[in-house]
Structure formats: structure tokens, C-alpha cells
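Participant: Kindly return the folded structure for what I paste below:
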Amino acid sequence: MRVLTLAMLAVGAVSIAQPAQAQTYDPSYPVCMRVFGDPTYFECRYSTIAQCKGTAAGRGAECLLNPYFASAVDPARRRHRAY
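Facilitator: Alright, predicted model coming up:
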């Protein structure tokens, strides 16, 4: 009886689990383009908003700043002057 209960519990846990999604934003570029469609997806491979808008012209897309862009300035390494 214990084996049957554990098997039913395992099947239930597997059936309600959802697949994991990949990271949406690529941290290598500062600008991303969201392309609307089925499915909606992001292309993070633009250096400027103007470059992105040139590619997005005539498409169902919008350009936005990448919130995960790994900028050249590391805030943790800034030196603060002691007063």
C-alpha cells in the first residue's frame, strides 16, 4: 500500500510540474527588441536604440533597454572617498 501511495504521489508531482524557461535577456548587449507574434520573443543584439529601431521598422516590434546589460562600470568596484 505504501508503494502505491508513493507512486501516485510521484505521478501527481510530475504531472503538475511546468517546463523551465530560458533567460529572456542576453546580458551582452544594452538594447533588446521585443518581437510580437506567436511566440513573442526578444532579440538582444543591438548596441543602440537607433540601430534597433532601424531593424524593427515595419515589424510588430519595440525596442527597449536591457535591464540585465553587463555594463563596463562595476558599481561594487567604485571607490568612495572617506570623509
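
Participant: use CA for all of it now, contacts and neighbours both
Facilitator: Fine.

Participant: quick one: the strands in this protein?
Facilitator: 31-35, 41-46, 61-65 (DSSP state E).

Participant: and this one, so I can compare the two:
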Amino acid sequence: MRQLLLTTLVAIAALGTSFQAADAAVKYPYCIQLGADNTQCSYKTLKQCRAAAAGLDADCIRNPKLDFSRA
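Facilitator: Predicted structure coming up:
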């Protein structure tokens, strides 16, 4: 019984780690730029970025780390 519990906990921990790694690998095409050194690329659409930037001294830009030329 204790072995089964331990095995289950290890499996759950391994799954959680793989989901975190997958999330970290997502590259979003739009970024909010809140200053020279503060760029956060976490938007799927320009509309989402503009909604987040509304009322802030911020700009929305294309993610400079993505290659848009292959689209």
C-alpha cells in the first residue's frame, strides 16, 4: 500500500513538471512594452495586448524573438 502511494505521488510530480515545461515553451506573438527594460510577451493577439495596455504608458509590439517572415 505504501509503495502504491509513493509511486502515485512520483507520477503526479512528474506530470506536473512536464506541464510546467510545456507552458514555459509557449512563445506568444505579441508583447507589451512598459519601458525600455520591461517587455512581457504573453499575448496571443494584438487585441489582447492592447486591452492590457489600455490606460498605461505602454506599447504593444510583435515578439522580437519570433520569426514572422516564415508566416
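
Participant: picking up where we left off before, mind putting the strands of structure 1 into a markdown table with mean neighbour count?
Facilitator: As requested, those are exported to a markdown table (neighbours: other C-alpha atoms under 10 Å):
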| stretch | mean neighbour count |
| --- | --- |
| strand 31-35 | 21 |
| strand 41-46 | 18 |
| strand 61-65 | 18 |
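
Participant: Redo those as JSON lines? Include distance to Pro75 of structure 1.
Facilitator: Below are the strands of structure 1 laid out as JSON lines (distance: least, C-alpha to C-alpha, whole Å):
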{"stretch": "strand 31-35", "distance to Pro75 of structure 1": "20"}
{"stretch": "strand 41-46", "distance to Pro75 of structure 1": "23"}
{"stretch": "strand 61-65", "distance to Pro75 of structure 1": "18"}
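
Participant: Of all these, which one comes closest to Arg2 of structure 1?
Facilitator: strand 41-46 (45.6 Å; C-alpha to C-alpha).

Participant: any idea what Phe69 of structure 1 aligns with in structure 2?
Facilitator: Mapped onto structure 2 by TM-score structural alignment, Phe69 of structure 1 lines up with Leu66.

Participant: picking up where we left off before, can you tell which of the strands of structure 1 is closest to Leu4 of structure 1?
Facilitator: Ranking the strands of structure 1 by proximity to Leu4 of structure 1 (C-alpha to C-alpha) places strand 41-46 first, at 42.7 Å.

Participant: check the fit of the closest one onto structure 2 and give the mean distance.
Facilitator: By mean C-alpha distance after the TM-score superposition for structure 1, the fitted strand 41-46 of structure 1 averages 0.4 Å away from its aligned residues in structure 2.

Participant: Does that strand pack against any helices or strands, and if so which?
Facilitator: Other elements packing on strand 41-46 of structure 1 under the criterion 3 or more C-alpha pairs under 8 Å, 6 or more residues apart in numbering; DSSP states H and E are strand 31-35.
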